[in-house]
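Colleague: requesting a structural model of the entry that follows:
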Amino acid sequence: MSSMLRFGACALVLAFAIPAPASAKRWKFEIINKSAAHVTSFRTQEDGKWSKNWLEENVAPGETFDMDFGTDEGDCSVRTRIAFSDKTHVDANIDYCNADKITVRNSGIVWE
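Modeller: Next up, the predicted model:
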């Protein structure tokens, strides 16, 4: 095998062996509703304006819902507002680069 062909084969093997950087992970996470009411909306803020509701359906108390923003581009820390069926809401800056689970309570939001 020529040295050029061997180099190409080694480079190909290394390309698949090296893990992708953390930023290549799409922002996927679970919403866990530990509040006393249904979660009716999940909105993010950009340039001072709230987004559309990311939820397609309400999340009942005790339920978990899988979310996927479909991208990992943009700032990691995003102001997020979650509204409940009892007309209350909570909001916080969430670090989506490091959030796998977002737990929502009437008193606030935590993520891990």
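Colleague: make it CA atoms for all contacts and neighbour counts henceforth
Modeller: Fine.
Colleague: all helices for this structure, in order.
Modeller: Remark: helices assigned in the chain by DSSP state H are 3-17.
Colleague: what segments of it are strands?
Modeller: 28-33, 39-46, 49-50, 64-68, 77-84, 89-95, 101-105, 108-111 (DSSP state E).
Colleague: redo these as a markdown table? Include mean neighbour count and distance to Cys10.
Modeller: Formatted as a markdown table, these follow (neighbours: other Cα atoms under 10 Å; distance: least, Cα to Cα, whole Å):
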| stretch | mean neighbour count | distance to Cys10 |
| --- | --- | --- |
| strand 28-33 | 20 | 33 |
| strand 39-46 | 19 | 44 |
| strand 49-50 | 12 | 48 |
| strand 64-68 | 14 | 35 |
| strand 77-84 | 18 | 38 |
| strand 89-95 | 16 | 37 |
| strand 101-105 | 19 | 38 |
| strand 108-111 | 16 | 40 |
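Colleague: in JSON lines, list the ones you listed along with distance to Ala9.
Modeller: JSON lines is the format used below for the strands of the chain (distance: least, Cα to Cα, whole Å):
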{"stretch": "strand 28-33", "distance to Ala9": "34"}
{"stretch": "strand 39-46", "distance to Ala9": "45"}
{"stretch": "strand 49-50", "distance to Ala9": "49"}
{"stretch": "strand 64-68", "distance to Ala9": "35"}
{"stretch": "strand 77-84", "distance to Ala9": "40"}
{"stretch": "strand 89-95", "distance to Ala9": "39"}
{"stretch": "strand 101-105", "distance to Ala9": "40"}
{"stretch": "strand 108-111", "distance to Ala9": "42"}
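Colleague: now show me the structure for the sequence below, then we'll compare the two:
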Amino acid sequence: MIWNMLFHIDEIKKWSLVIGNINNFLNEIKKQPHHIYVIVNADAVAGIMEKNLRLQEVIHVLSTQGVYFEFCRIALRGHAIQEADLPIEIKVIPSGIKRIVELQMDGYAYIKP
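Modeller: Now for the predicted structure:
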């Protein structure tokens, strides 16, 4: 079995909850195969610029554990965040909502803390 998960975050205040959920899930499945995507849109994209959230460090660590972070280009533009300022572990996608639908159509479980 491969665990296919999609975490959706659109609120900056939910970052700690999402990261906690991902860590808890990874601890539960141990080393079982998994694909975990975190789709980030709306105000949540601004979290990457918040020093107190330490998201860049967390994203780096989780990306080494098979977690993929995808940020919505539309939301980044809306928050005046330059793609070049993002860590290399973050993939910029044209539309967060479209990507969520694609992953759900591919059978990914949708989680929105």
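Colleague: TM-score for this pair?
Modeller: The TM-score (TM-score structural alignment, normalised by the length of the first structure) is 0.23; 42 aligned residues with a Cα RMSD of 4.4 Å.
Colleague: follow-up on the earlier one: please name whichever of the strands of the first structure is nearest to Leu5 of the first structure.
Modeller: For Leu5 of the first structure, the closest of the strands of the first structure is strand 28-33, at 39.2 Å, according to Cα to Cα.
Colleague: tell me what that closest one is packed against?
Modeller: On a contact count with 3 or more Cα pairs under 8 Å, 6 or more residues apart in numbering; DSSP states H and E, strand 28-33 of the first structure meets strand 64-68, strand 101-105.
Colleague: of those, which is nearest Val39 of the first structure?
Modeller: strand 101-105 (8.6 Å).
Colleague: so which of the helices and strands packed on strand 28-33 of the first structure is nearest Ala83 of the first structure?
Modeller: strand 101-105 (10.0 Å).
Colleague: my read is His35 of the second structure is in a helix, agree?
Modeller: No - His35 of the second structure is assigned strand when assessed by DSSP: H, G, I helix; E, B strand; the rest coil, not a helix.
Colleague: burial count for it?
Modeller: Other residues near His35 of the second structure come to 14 when the count uses other Cα atoms under 10 Å.
Colleague: ok, Arg73 of the second structure next?
Modeller: Arg73 of the second structure, neighbours per other Cα under 10 Å, totals 22.
Colleague: quick one: it from Ile9 of the second structure, how far?
Modeller: According to Cα to Cα, to the nearest Å, Arg73 of the second structure stands 14 Å off from Ile9 of the second structure.
Colleague: check which helices and strands the biggest helix by length in the second structure is in contact with.
Modeller: Counting residues, the longest helix found in the second structure (DSSP H) is helix 15-29. Applying 3+ Cα pairs under 8 Å, 6+ apart, we find helix 15-29 of the second structure packed against strand 3-9.
Colleague: and the helices in the second structure, which stretches?
Modeller: Here the second structure has its helices, by DSSP H, at 15-29, 55-63, 73-78, 96-105.
Colleague: so which of these gets nearest Ile90 of the second structure?
Modeller: Of these, nearest to Ile90 of the second structure by Cα to Cα is helix 55-63, at 8.0 Å.
Colleague: mind listing what's buried in that closest one?
Modeller: Buried positions in helix 55-63 of the second structure, judged by neighbour count with 16 or more other Cα atoms under 10 Å: 55-56, 59-60, 62-63.
Colleague: do the same with stretch 15-34 of the second structure
Modeller: Within stretch 15-34 of the second structure, the residues that qualify as buried are 15, 18-19, 22, 26, 34, counting by 16+ other Cα under 10 Å.
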